[in-house]
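Asker: Using only what follows, build the 3D model:
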Amino acid sequence: WGYNPSFYFAVDKYYGTKNDLRAFVDECHSQGMAVIIDLVLNHSFGQSPFYLLYKDADGKPSADNPWYNQESNIKNTSLSWGYDFNHESEYTRALVDSVAGFWMSEYKIDGFRYDFTKGFSNTPYGENDWANGPDNARIANLKRMSAAVQKRQPGAYVIFEHLAATSEERQLGDAGILLWCNKNEAYCETAMGWSGSKTDFSGLYAGTSMPAGSLVGYMESHDEERTGFKAWKWGNTGVIASTTSTNTGMSPATGSNINLSTRTKRLATNAAFFLTVPGPKMIWQFGELGYDFSINNNSDGSGYDDQGGFRTDPKPIRWDYFEDADRKKLYETYAALLDLRHSYPELFASNTTFSWKVGTANWDNGRTLSATSIDGKSLVVVGNFTLADKNFSVTFQETGTWYELLKDNEPLNVSSTTQTIAVPAHEFRLFTNFKPTLTGIETTAPDAEKPLIYYNRGMDTLVLPAGEAKRVEVYSVNGMLVMTQEKCTSVGLSALPVGYYMARAYMEDGRVQVCKIMK
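Answerer: As a prediction, this is how the structure comes out:
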């Protein structure tokens, strides 16, 4: 719950009171969402009482400190921070288990993402060693930790930021542990439009090297630069937000929106080759709107420090991005792809037949992805990451009628399993061999000759001119249900804070309509 926590049984005031957090978790659960918190238990810094109780005059943990090593077992300074916990100590193990148990019992937390689990042993590693293992002592300790969590709460999520050798990660995956999978570099390169050895996506898919569904893939995170920012600042010709060869600005707040449409298209194509891959995925905040402030920006976006001085500053909150046509289109692409995942989970299951061509050799001739579920549903994705419109040869699983998802299921007659598909520069096409019926909030409104519901800004009220609704639901912009009213012809919204909302009205005759609200 933040960088470098030291008080493991307390809610940071930044997030409100402890009862505020309890209410938040309860509301998430009512919406079918799990809550997972980040635990940093490899190291801590000087305010930790576990350090302060047993420290020497030179500032190091004392030899009799029950919880800390005097020196880190990892000498590589890029992998060593603060004071190093001794994970071979019975006291440290009791602390680790107690912390997890506390959050699960007191706050009903559903699981944990453990930071830098490479450090959870005392095996010595040298200055030039990246501690990739395999490390049998580390594996044993981490399995022990996970088992202790599962004993307290069967089915809890246990995620490790391990980033070690596959031979070691596989042992953890076989134990039911999820592993952080960093693909930031590859997706940044494709967002920027630079072909080369760094653009290969293939490690995102567990394949046969890891247990199915064991990799938590991500394009961006709190530790990695934004794909949108790198495209904005260092993109190729026609991608970069500059008319010159380099972008001299340091923040999109003061820069140009030149080529924004191109960049959001490339980010959408990234998403198409990310969210259609089986296994859990993480989207970092505002990624679905093409967030292009740097990880090194300050809180209002005006300052930039590439040495990391602003790294942990809050970043600008840009709900206004939702009103930009290019960014909103990217958002809708994310929504449709996620809706496809949720509506047809069989296409993304462990028994799905999945293949893709996403290496450096596939840059010029189009990257492709295909999946077929056990019941015969299939999808095909083709992406053009180059800077020019192209015709690609695409292999379909079968002939017949296919449907293009993001063109209102426009039919495509596939007369041969090998077809030529035209794909504009920066874009992708996604086809299914069935006509998807998606369940998303923004895709369920039927055509209507007159509105069933509209927002009266002056009265701050939803009005239903078509008569009484069986039920009206109001959602926040991030999909949280914030209000429900039964049997009504209007709904007052004065109790809701200023912001963006979506209302869905269910009429007595079965009609449904969605209304967007900007207060």
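Asker: CA only for contacts and neighbour counts going forward, please
Answerer: Fine.
Asker: can you pull out the strands in the stretch 351-500 of the chain?
Answerer: Counting by DSSP state E, counting those that start in this stretch, the stretch 351-500 of the chain has strands at residues 353-357, 367-372, 378-383, 390-395, 400-404, 410-414, 418-423, 428-432, 454-456, 461-463, 469-476, 481-488, 490-492, 500-507.
Asker: helices or strands next to the first one in the packing?
Answerer: Read it as strand 353-357. Counting contacts by 3 or more Cα pairs under 8 Å, 6 or more residues apart in numbering; DSSP states H and E, strand 353-357 is packed against strand 367-372.
Asker: Now do the strand it packs on and strand 390-395, the angle between them.
Answerer: 30 degrees (axes from the mean of the first three to the mean of the last three Cα atoms, to 10 degrees).
Asker: to compare against the first, here's another:
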Amino acid sequence: MRKLIIFLLIANSLWSFMACKKAVPTDEPDPIAVSTEGLLSVEQGFLYWNDQATLLFDPSKGNAELKGENGDLYLHMGLITAASAGAQDWKNVISSWTSNDASFKMTKRNDGKYAFTLNPSVLYKLSNGNDVKYLALLVRNGTGTKVGRNKDGSDLYIPIAKKEGLAIRFNKPVTQPTYLLKTEQESYAVQEEVSFEIMANQSGKISLSLDGVQIGVEENSKTLKASHKLTKVGLHNFLAKIEANGQQSTQNLEVFVTGSSNVAELPAGVNPNGVSIDRSNNTVTFALSAPQKQSVFLLGDFNQYQASEKYVLNKTPDGKTFWIRLTDLNLNQDYTYQFMVDGKLRIADPYSHLVLDPAHDAGIKSSYRSSLPNYPAQAQGIVSVLNLKASSYNWKISQFNKPNPYDLVIYETLVRDFVQSHDYTTLKDSISYFEKLGVNAIELMPIQESEGNSTWGYNPSFHLALDKYYGTQDELKAFVDACHQKGMAVILDVVLNHAFGQSPMVQLYFENGAPTASNPWFNPIAMHPFNVGYDMNHESNLSQTFVKDVLKYWLSEYKVDGFRFDLSKGFTQKNSGTSESAVGAWSAYDASRVQLWKMYNSYIKTIDPTAYVILEHFADDREEKELAEAEMFLWNNLNQAFNEATMGYNSDNKSDLSRLFAQNRGFSNPNLISYMESHDEERIMFKNLQYGNTSGSYSIKQLPTAIDRNSMAASFLLFAPGPKMIWQFGELGYEISIDQNGRTGEKPIKWEYFNDPIRTKLFKNYAKMIRLKKANSIFRNATLQASSLNAAVKYYLLESAGQKVLIIGNFDVVQQQLNISAAMAGTWHDNLNNQSKTLTTQSGIQLAPGEYFVLSNNKLNY
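Answerer: Alright, predicted model coming up:
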């Protein structure tokens, strides 16, 4: 006889396919004391709308996040009424999350539980409670950083009864206060009896039935005790009922029994994760990696989300993979589905390409939302969409010849803050703008499915699913295709250092607010500072498989041209700690991290040998040099140095631009993506206008002057050898602070800048310099012959195959003289003003504040 794991939850419908065994009630049931053993209980047994009751909260139960908390605990409260659309639709929220109102503070008792006494009708001051169904609540600490919830992460709910009416409850098994009630006990052994204690608020006929067959009854009583043995895999439905004075009240309790899975090898040709479709044989195979789990059921609209023996997944002999092959699906329609793991956890497929999220999908465009399948009424949480009827996108450019990586001028953009409509289609319509500017690569900030809608995207939950907030899969493909038609590459910013709590891979092994030690993808605690979400263990074979699958999917399905890897320095299992003081240890040379990145880079090149691999690394120069020699590119943040220079503050080396050059860091090739702005830094123009230096009538706080300083800085950036990056609207002097509306909050989209001749002058200067950079090979990998980059007057001299380029600029706020060396002397072509300029060692050159030149011994191609 195989072991059975039993999971209990309330449901609204009965399941009637199983055999039942009748339980014998006692002749005279003893009075049942009110159970207060659960996470949240009512000391009086029932919570009435118009009567006082005491709630008891046990911080050691449920998610146990508040276990051991020493400070005060507060309730956050609302109601679920007849007008609520579902469990998340709280009404009449009367407590603030951000202020500690003594009216909602719980009282700690000697037994470690917390108490709160209330009368709902008095607390809510409503005319009546006829439409109120539940009291909904959360328990938080004083700072709101820890929250008491159910084990499954859901909110807490207590049914509200009417004192003059009938009410009934399950006293045993002890339950969690979920919207659909679940037991706290997770499993039983086979033939072990499930014991029931049922309470009513009035005497009457109390009965307990299983799948419509009565198994216990008491006449003229308030209590019933019964037991039942569960012997079949599947779903059992228990119904408790009280009947009195011509009225009745019921409570449903489902008991789910899952047996050990059949052991079978994964069929040949089937992916060990996700969905494999074989149209020639009319089969669809679902697979899930879940080591150490006992059983998995497939739930979907093809079986009304009801677990049954037909939909038990097989387990591979190594115990790591569960799979099931279906032969009766219609391959010309959409389905939704989930996995139920060990009878208690429902998750969407980690390999989903599209998901439905009941908490956030209301915020996506209605035109797109209406094209999606309806969210299934029987499901809970996020569900996967299996789109079997999808047609392939017809690519106009099937093979794209990417720009030389050393010619790249990348435009980093956040779709949300670049186009008012927040969508890929309008972004595609903006390609003419990119073309006019001259950039040859667009880097999209993360567009994988993340938690919420209006975000930066660095809180991912489904790494293979496109974020629906910005539009459809075909709309993104059309954008990529259109970029390729104009010779522009598309680079995706991907987040594979971590995932957030909606991720099924996090949820599969998660307790007490963190991944467990058995989680094969994520660390229980982060290995490094500045981690957000849950830190991925990249030395795990399953993590490496997942990352490779993610990268292959985006390269193949969307034909993107490469990746910018967020927080790439975090791909380490060396524990440097999480405090800011640990940054030095984290940044030190890490041989294991280097090998991980070489492995990932090599894999990417097997899919696309010309793909760009860009790391946000910021590690020791020795480590970055080794990665660069393996043909990876490193983000090179020069925001502070450039901004100190543009603001006119050039003392104590803060404006030193020497790290603009790869050879100053020991690199053989300029594999640096240098930039003076990115999404992570304060805007150059904001600081120029707020804090710029002044001397007499020359003030960097004035817009025309601040714009000219930006243009001078751009010349130093763009003409240094190697690829470069511009953060959106930097070419128009965007001046809104990163902190407006919160660091990651939406920022105003200032397309009206393009009507301002002062700002369009900057745009035109950027466009000319970008075209010069792309048209002249000297800017790929020239030799730095001479330079002075840490003083107010800055210059550098490049040479390659007889071509020379000299960049000069006065970053001071007063006139300065630059002495001319022999290497700099001669007659030069001024490429920005299209005239000649002679420099001599005898006279030097006088430079007004903000004056700059782009000179070459031979006129540059344009």
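Asker: TM between them?
Answerer: Here the superposed chains carry a TM-score of 0.74, computed using TM-score structural alignment, normalised by the length of structure 1; 401 aligned residues with a Cα RMSD of 2.1 Å.
Asker: sorry, back to before: just name the most buried of the strands of the stretch 351-500 of structure 1.
Answerer: strand 378-383 (a mean of 24; mean count of other Cα atoms under 10 Å).
Asker: now that strand: which residue numbers in structure 2?
Answerer: Aligned using TM-score structural alignment, strand 378-383 of structure 1 spans residues 804-809 in structure 2.
Asker: mean deviation of that stretch from structure 1?
Answerer: Superposed on structure 1, stretch 804-809 of structure 2 shows a mean distance of 1.3 Å to its aligned residues (mean Cα distance after the TM-score superposition for structure 1).
Asker: ranges for the helices of the stretch 101-250 of structure 1?
Answerer: 136-152, 166-174, 184-192, 227-234 (DSSP state H, counting those that start in this stretch).
Asker: so V495 of structure 2 makes contact with F565?
Answerer: Yes - in this structure, V495 of structure 2 is within contact of F565 by Cα atoms under 8 Å, at 6.3 Å.
Asker: Per the alignment, H679 of structure 2 pairs with which residue of structure 1?
Answerer: Aligned partner of H679 of structure 2 by TM-score structural alignment: H222.
Asker: neighbours around the closest residue in space to D326 of structure 1 that isn't next to it in sequence, how many?
Answerer: For D326 of structure 1, ignoring the flanking residues on the chain, the nearest one in space by Cα to Cα, 6 or more residues apart in numbering is S261 at 5.6 Å. Here the count is done by other Cα atoms under 10 Å, and S261 of structure 1 has 17 residues near it.
Asker: still on that earlier bit, can you list the strands of the stretch 351-500 of structure 1 in TSV and add distance to K328 of structure 1?
Answerer: Output for the strands of the stretch 351-500 of structure 1, formatted as TSV (distance: least, Cα to Cα, whole Å):
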stretch	distance to K328 of structure 1
strand 353-357	28
strand 367-372	25
strand 378-383	20
strand 390-395	26
strand 400-404	20
strand 410-414	21
strand 418-423	21
strand 428-432	17
strand 454-456	20
strand 461-463	23
strand 469-476	16
strand 481-488	21
strand 490-492	27
strand 500-507	13
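Asker: Of those, which is nearest D26 of structure 1?
Answerer: Shortest distance between D26 of structure 1 and the strands of the stretch 351-500 of structure 1, using Cα to Cα, is found for strand 481-488: 12.6 Å.
Asker: before we move on, the earlier item: got TSV for the helices of the stretch 101-250 of structure 1, with mean neighbour count and distance to G400 of structure 1 too?
Answerer: Shown next, in TSV, are the helices of the stretch 101-250 of structure 1 (neighbours: other Cα atoms under 10 Å; distance: least, Cα to Cα, whole Å):
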stretch	mean neighbour count	distance to G400 of structure 1
helix 136-152	17	47
helix 166-174	19	39
helix 184-192	25	32
helix 227-234	26	37
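Asker: and stretch 485-494 of structure 1, which stretch of structure 2?
Answerer: The alignment places stretch 485-494 of structure 1 over no residues of structure 2 (TM-score structural alignment).
Asker: what separates that stretch from the chain centre, distance-wise?
Answerer: The chain centre lies 34 Å from the centre of stretch 485-494 of structure 1; the measure is Cα atoms, centre = their mean, to the nearest Å.
Asker: Just the residues contacting the helix or strand encompassing D326 of structure 1, thanks.
Answerer: D326 of structure 1 belongs to helix 325-343 when assigned by DSSP states H and E. Defining contact as Cα atoms under 8 Å, 6 or more residues apart in numbering, one finds that helix 325-343 of structure 1 is touched by 260-261, 264-265, 267-268, 271-272, 275-276, 288-290, 321-322, 347-348, 406, 436-440.
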